[in-house]
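1. Provide a 3D model corresponding to the input given below.
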Amino acid sequence: MRLRNVKKAFNRINDYEKLIKDPINYKGKWHTYFDNDNPIHIEIGMGRGRFLIEQAKKNPTINYIGFEKFTVVMVKSLDNIKEEGDISNLCVVRYDAQDILELFEENEVAKVYLNFSDPWPKERHYKRRLTYREFLKKYEIILRPEGLLCFKTDNQLLFDFSLREMQMLGMSILKETRNLHGSPWVQENIMTEYEEKFTKEGIAINMVEARFSNR
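-> Presented below is the predicted three-dimensional model:
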């Protein structure tokens, strides 16, 4: 995106009703924002928002919070949400997953989605991967005892790494496939923009759903 469009994105940030400008204030009391006690599902790195929008429309009794740290991308997701009209069970925060414990109390979240996260392919960058053990430990804190982590990627090396990290923490693998669109779970799957692109190119999608065993 060209520089002038980046500046426009920053200038428009405060125009969106669905953007939570003070998310730290909702820590431990997100039910007050949604005005109900429905389960909370979060997507870290929501991109343009297609996945979370479709989830929110399909499941009105679940509250969805999308995380996106890149402003230009986030503005696009907010535009897409706005085009859908009123989606009362969805909001967006601009925050880095590294600081997720600042926004949620222990056991406040029912499900965490990681869809096509940056693979950080260089070995020296492995600690930046959102499935690295230190990130997983943070998800464990905010998830309910029965909470789930759902991860999808087209990157085989990242998938292998993620499985090893989950196993290292003793997580229970409930679903696992290296060909999501050829598996029984495709019927319940909602595609992201990246997923649709990769699938059309014939690239297999990896998926795992896991739970922390010691909860």
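2. contacts, neighbours, all on C-alpha from now
-> Will do.
3. just checking, S77 is part of a strand?
-> No - read with DSSP: H, G, I helix; E, B strand; the rest coil, S77 is helix and lies in no strand.
4. number of nearby residues for it?
-> Counted with other CA atoms under 10 Å, residues neighbouring S77 total 22.
5. Quickly note the distance from it to L163.
-> 29 Å (CA to CA, to the nearest Å).
6. just K152 next, same as before
-> 12 Å.
7. ok, these two, which is more surrounded?
-> Between K152 and L163, counted using other CA under 10 Å, K152 has the larger neighbour count: 23 against 17.
8. Spatially, and excluding backbone neighbours, which residue is closest to the more buried one.
-> The shortest distance from K152 to any residue other than its chain neighbours is 4.5 Å, reached at M207 (CA to CA, 6 or more residues apart in numbering).
9. In terms of helices and strands, where is that neighbour?
-> In this structure, M207 sits in strand 206-212 according to DSSP states H and E.
10. Another sequence for comparison is provided below:
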Amino acid sequence: MRIIIADDHAVVRSGFMHILNFQDDMEVVATAADGLEAYALVAKHSPDILIMDLSMPPGESGLIATGKISEDFPETKVLILTMHDDEEYLYHVLKNGASGYVLKNAPDGELLMAIRTVYAGDTYIHPSMATSLVREFIKYDTSILEDDPFKILTKREIEVLPLAAKGYGNKEIAEKLFISVKTVEAHKAKIMEKLKLKNRPELVEYALRKKLLDF
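-> Reported below is the predicted structural model:
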């Protein structure tokens, strides 16, 4: 199995690379520090598995990158490795195309099992998280989905929203996302309109409530 590891901490990348390269059936072909780099390396190496952290500031988040990679490179299976033991995170990463979800405090054996499970074409979720996932799908009825930012907003708008909520200016957002300032302004206006928000404090409150700042 050819594997890429994406995590913003060098020591984490190094540790997991050592564990995986020790396996007879696994080889780490590259590592990335954020979602943008992960996308570029997947395009270059066409790995079987991408192990992706969710929160990778200040680069592109794992959630956004997972959606893009799943769309553009469906042959690469994305396995999320995160500290977030939260059913909403699990729901959204699976919705964005991930094939598995493992917690960072899981034993090495579970990570190896998850990689092999995903490689075989199945979905891996820790049993304790599977129960939470069922509850989350039940909870997401029509009324809740109508307030789901991942349904209301485009992927680019979801990228812009947390940056705007964190206080980045239009120019800074444009530089981070490699788009023009006018495009940023247009996205921000659409976000406020779609979410029926009147000012930045309401935007911040919304981002916190929906846990978008972690993405």
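11. What's the TM-score once they're superposed?
-> Once superposed, the chains reach a TM-score of 0.27 (TM-score structural alignment, normalised by the length of structure 1), with 104 aligned residues with a CA RMSD of 5.8 Å.
12. on contacts alone, who are the packing partners of the biggest helix by length in structure 2?
-> The helix spanning the most residues in structure 2, taking DSSP state H as the definition, is helix 181-195. Helices and strands touching helix 181-195 of structure 2, as assessed by 3 or more CA pairs under 8 Å, 6 or more residues apart in numbering; DSSP states H and E, comprise helix 155-165, helix 170-177.
13. let's see 10 Å
-> helix 149-152, helix 155-165, helix 170-177, helix 200-209 (3 or more CA pairs under 10 Å, 6 or more residues apart in numbering; DSSP states H and E).
14. how about a markdown table for those helices, with distance to L36 of structure 2 added?
-> Shown next, in a markdown table, are those (distance: least, CA to CA, whole Å):
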| stretch | distance to L36 of structure 2 |
| --- | --- |
| helix 149-152 | 20 |
| helix 155-165 | 12 |
| helix 170-177 | 10 |
| helix 200-209 | 22 |
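15. Measure how buried E43 of structure 1 is and give me the count.
-> 21.
16. residues touching it, list them.
-> By CA atoms under 10 Å, 6 or more residues apart in numbering, E43 of structure 1 lies in contact with 49, 51-52, 64-68, 92, 111-115, 150.
17. Which of those fall in helices?
-> Using DSSP H, these in helices are 51-52.
18. what about the helices in structure 2?
-> So, for structure 2 - with DSSP H - the helices run 10-21, 35-45, 62-72, 87-95, 108-119, 127-139, 142-145, 149-152, 155-165, 170-177, 181-195, 200-209.
19. and of the ones you listed, who's closest to V28 of structure 2?
-> Proximity to V28 of structure 2 (CA to CA) singles out helix 10-21 among these, at 6.1 Å.
20. Could you list the buried residues of that closest one?
-> When burial is assessed from 16 or more other CA atoms under 10 Å, helix 10-21 of structure 2 yields the following buried residues: 13, 16-17, 19-20.
21. sorry, back to before: would you reformat the helices of structure 2 as TSV and include distance to L79 of structure 2?
-> Formatted as TSV, those follow (distance: least, CA to CA, whole Å):
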stretch	distance to L79 of structure 2
helix 10-21	13
helix 35-45	13
helix 62-72	9
helix 87-95	10
helix 108-119	7
helix 127-139	15
helix 142-145	25
helix 149-152	20
helix 155-165	20
helix 170-177	24
helix 181-195	30
helix 200-209	25
